[in-house]
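Participant: for reference, the sequence and a predicted model appear below.
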Amino acid sequence: MQHSVQLTYDQNHSLSWGKFVGSVLFAFFGAQIISGLFIGLPFMIYTAGLSDKKTIALYSSLGNTGGTLLQLLILLLFIFKYEPIKKLLLPVLNFQALQKVRTYIYLFLFFGLSIAIHIFIISKLFPHATQEQDLALNLENLNQYKILLILGSAIFVPIFEELIFRGIILQFFQQRFPFWIAAIGSSFIFGIAHIYSLGVMVGAFMMGMFMAVLCKKTNSIIPAMLFHMMNNTLAFLS
């Protein structure tokens, strides 16, 4: 007599809940801690002895951009060395989506809707959200070197965050829940990660929803990365 073995849902997937939580914690906090030790801390110690504000701003910008790049490199290494995460992400690291005209239609449509919601709703409900975020990110100093700010915060950060939120988190949730629950859950976590103020959190949640739908429509997280880059670039240049 043959006995069938009934597998649990986690056993049917290479990434269990425990591995998922551990992976997200390492990707987000582990990479930040390692980057802080090797780049953030040395720059902080060095600038502590400086008095010239322009020099401090330069080294702060270099440290911020270098630290963000190191975080991204650590995350990429982790993704391609840890097989369960690699299997989860490879299908949506789909550059072929960029060859389709409809990808750009969705991209600019959702981006336009996101801007409209920010201007007509979020900025009215939370008028001081932008200033609170700028203060939390120390943009008064970082804005003095726009190229470094754009490179770090409008290129490296979007790639880093999209690999985690629309990559690991959204894809894992989609394996276990209907899409809209996965989209809301991943966007909620994305909002919580932007805890600079309530207005910024609400704005990040809405942006996360648009990027989750963009991933669904294009079967790729690459357009979401472009959306995120466009959003951050516009924010830092305005």
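Facilitator: All right, it came through fine.
Participant: rest of the way, CA atoms for contacts and neighbours
Facilitator: OK.
Participant: in the protein, which residue is closest to the centre?
Facilitator: Central residue check for the chain by CA atoms, centre = their mean: the C-alpha nearest the mean position is that of E161, 1.7 Å away.
Participant: N141 is in contact with L149, correct?
Facilitator: No. Using CA atoms under 8 Å, L149 makes no contact with N141, being 10.0 Å away.
Participant: which neighbours do the two share?
Facilitator: Taking CA atoms under 8 Å, 6 or more residues apart in numbering as the criterion, L149 and N141 both touch S61.
Participant: more neighbours: which of the two?
Facilitator: L149 (22 against 18; other CA atoms under 10 Å).
Participant: now the one helix or strand the more buried one maps to: buried residues?
Facilitator: L149 belongs to helix 146-151 when assigned by DSSP states H and E. For helix 146-151, the neighbour count (16 or more other CA atoms under 10 Å) marks 148-151 as buried.
Participant: for P84, grab the count of nearby residues.
Facilitator: Count around P84 with other CA under 10 Å applied: 17.
Participant: what about it, distance to S35?
Facilitator: From P84 across to S35, the span is 24 Å (CA to CA, to the nearest Å).
Participant: that older thread, can you put the buried residues of helix 146-151 in TSV and add distance to T233?
Facilitator: Output for the buried residues of helix 146-151, formatted as TSV (distance: CA to CA, whole Å):
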residue	distance to T233
L148	12
L149	9
I150	6
L151	9
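Participant: out of those, who's nearest F227?
Facilitator: Nearest to F227 out of the buried residues of helix 146-151 is I150 (CA to CA; 14.5 Å).
Participant: got another, please set it beside the one above:
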Amino acid sequence: MEETIHNEEQRNTLKSHARLGWGGVIGFFLSYLGFVLVLGFIFGVIAVILDRGIEGYYTNLLMESHYTLIIDALGIVIAFILFKKVRSFLKSSFSLKPLKRGKTYLYLVLAFVINYVVQFLILNVLKWEKGGSQIDTFGLEGLSDHWFNLLLFYLAFTIITPIKEELMFRGIIHQFLDVKYHFVIGLIGSSLLFGILHPGHILSATIMGMIFVILYRLTHSLMVPIILHIIWNLYAISGMLAMLEII
């Protein structure tokens, strides 16, 4: 009963205090992409200057996946600062109450196990997707094992990216489609986009996105899928680095 009331209050808050339309959503994401391009250009120019006008250490460093993810995160932070309506839209999505309930951790364990089984079936049994393909996607073969580089790598992939993706896909896209149309449309739309933006693992990432949405639906807080996303990325990234014998 308490959760039903909380859910209704959350939806009413979204509808009455943050009337976010298609223009606001599209404008936010276009601005975010624009900021990323501008930041990438600025850092690129700095790298070229440091390399004295020719491709060298700093230029190659900037092209490594974890540095591009950090620049990407800076772009979305700027977009959030400028788009007050989007911030208001997400305001009611960060309740800490679910973290005080025992069943929340049961949901987390079940979600992790279900996601693991799905990934195992798709990658190892059915072989519909290739395990380890993201090693090539992220260009990890030449990753430096220097402690600071690995620290930034883990920070980018296991903290920054999960938070950013949950804000984007579950917080904005799913929630917007849910409030404006229907939960199922939000579930399918946000999960498909999440999958498409994970090349090499489109199917497994789409199902993972659905699991995150359902977890959000059950707990009414983005904090819970963020925690699961961090745990999963930590597991997946550590596995990839172990395959490369970097850790």
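Facilitator: Here it is on my side, so go on. In this text the structure is predicted, and so the values were computed from the model without any measurement.
Participant: circling back: what does the residue nearest to the centre of the first structure align to in the second structure?
Facilitator: Mapped onto the second structure by TM-score structural alignment, E161 of the first structure lines up with E165.
Participant: circling back: relative to L70 of the first structure, which of the buried residues of helix 146-151 of the first structure is nearest.
Facilitator: Proximity of these to L70 of the first structure was ranked by CA to CA; the top entry is L151 with 12.9 Å.
Participant: which other helices and strands does whichever strand or helix holds Y216 of the second structure contact?
Facilitator: Assigned by DSSP H and E, Y216 of the second structure belongs to helix 202-219. In terms of contacts (3 or more CA pairs under 8 Å, 6 or more residues apart in numbering; DSSP states H and E), helix 202-219 of the second structure is packed against helix 102-120, helix 183-196, helix 223-243.
Participant: in the first structure, what range does the second one match?
Facilitator: When helix 183-196 of the second structure is aligned against the first structure using TM-score structural alignment, it corresponds to residues 179-192.
Participant: average offset between that stretch and the second structure?
Facilitator: Superposed on the second structure, stretch 179-192 of the first structure shows a mean distance to its aligned partners of 0.9 Å (mean CA distance after the TM-score superposition for the first structure).
Participant: could you identify the helix or strand that succeeds the helix or strand that contains Y67 of the second structure?
Facilitator: Following DSSP H and E, one finds Y67 of the second structure within helix 65-82. Next helix or strand after helix 65-82 of the second structure toward the C-terminus (DSSP H and E): helix 84-90.
Participant: what sits up against that following helix?
Facilitator: Applying CA under 8 Å, 6+ apart, the set of residues contacting helix 84-90 of the second structure is 14, 17-20, 24-25, 28, 80-81, 171-172.
Participant: try 10 Å
Facilitator: Residues outside helix 84-90 of the second structure that contact it (CA atoms under 10 Å, 6 or more residues apart in numbering): 13-21, 24-25, 28, 79-81, 91, 167, 171-172, 175-176, 222.
Participant: can you check stretch 19-34 of the first structure too?
Facilitator: Applying CA under 10 Å, 6+ apart, the contact partners of stretch 19-34 of the first structure are 14-17, 35-36, 39-41, 67-68, 70-76, 78-79, 82, 84-85, 160-161, 163-165, 168-169, 172-173, 193.
Participant: if we use 7 Å, what do you get?
Facilitator: Contacts to stretch 19-34 of the first structure, defined as CA atoms under 7 Å, 6 or more residues apart in numbering, come from residues 71, 74-75.
Participant: now which of the contacts of helix 84-90 of the second structure would you call buried?
Facilitator: By 16+ other CA under 10 Å, the contacts of helix 84-90 of the second structure give 13-14, 18, 20, 25, 28, 79-80, 91, 167, 171-172, 175-176, 222 as buried.
Participant: just want the angle from the longest helix seen in the second structure to helix 65-82.
Facilitator: Selection of the longest helix in the second structure by residue count, based on DSSP state H, yields helix 22-50. Orientation of helix 22-50 of the second structure against helix 65-82 (axes from the mean of the first three to the mean of the last three CA atoms, to 10 degrees) gives an angle of 130 degrees.
Participant: buried ones in helix 22-50 of the second structure?
Facilitator: Buried-residue list, helix 22-50 of the second structure, by 16+ other CA under 10 Å: 25, 28-29, 31-33, 35-36, 39-40, 43-44, 47-48.
Participant: can you put the residues you listed in CSV and add distance to K130 of the second structure?
Facilitator: Formatted as CSV, the buried residues of helix 22-50 of the second structure follow (distance: CA to CA, whole Å):
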residue, distance to K130 of the second structure
V25, 34
F28, 34
F29, 30
S31, 34
Y32, 31
L33, 29
F35, 33
V36, 30
L39, 33
G40, 31
F43, 34
G44, 33
A47, 34
V48, 36
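Participant: what is the nearest of the residues you listed to S95 of the second structure?
Facilitator: V25 (22.7 Å).
Participant: who wins on neighbours among the contacts of stretch 19-34 of the first structure?
Facilitator: Q71 (25 neighbours).
Participant: pretty sure that one sits against S35.
Facilitator: Yes. Using CA atoms under 7 Å, Q71 of the first structure is in contact with S35, at 5.8 Å.
Participant: what's the spacing between A57 of the first structure and L142 of the first structure?
Facilitator: Using CA to CA, A57 of the first structure is found at 6 Å from L142 of the first structure.
Participant: out of those two, which sits in the busier spot?
Facilitator: The residue with more neighbours, out of A57 of the first structure and L142, is L142; 23 against 20, by other CA under 10 Å.
Participant: mind listing what the more buried one touches?
Facilitator: By CA under 7 Å, 6+ apart, the neighbours of L142 of the first structure are 57, 61, 149.
Participant: do that again at 8 Å, thanks
Facilitator: If you count contacts by CA under 8 Å, 6+ apart, then L142 of the first structure has 57-58, 60-61, 148-149 around it.
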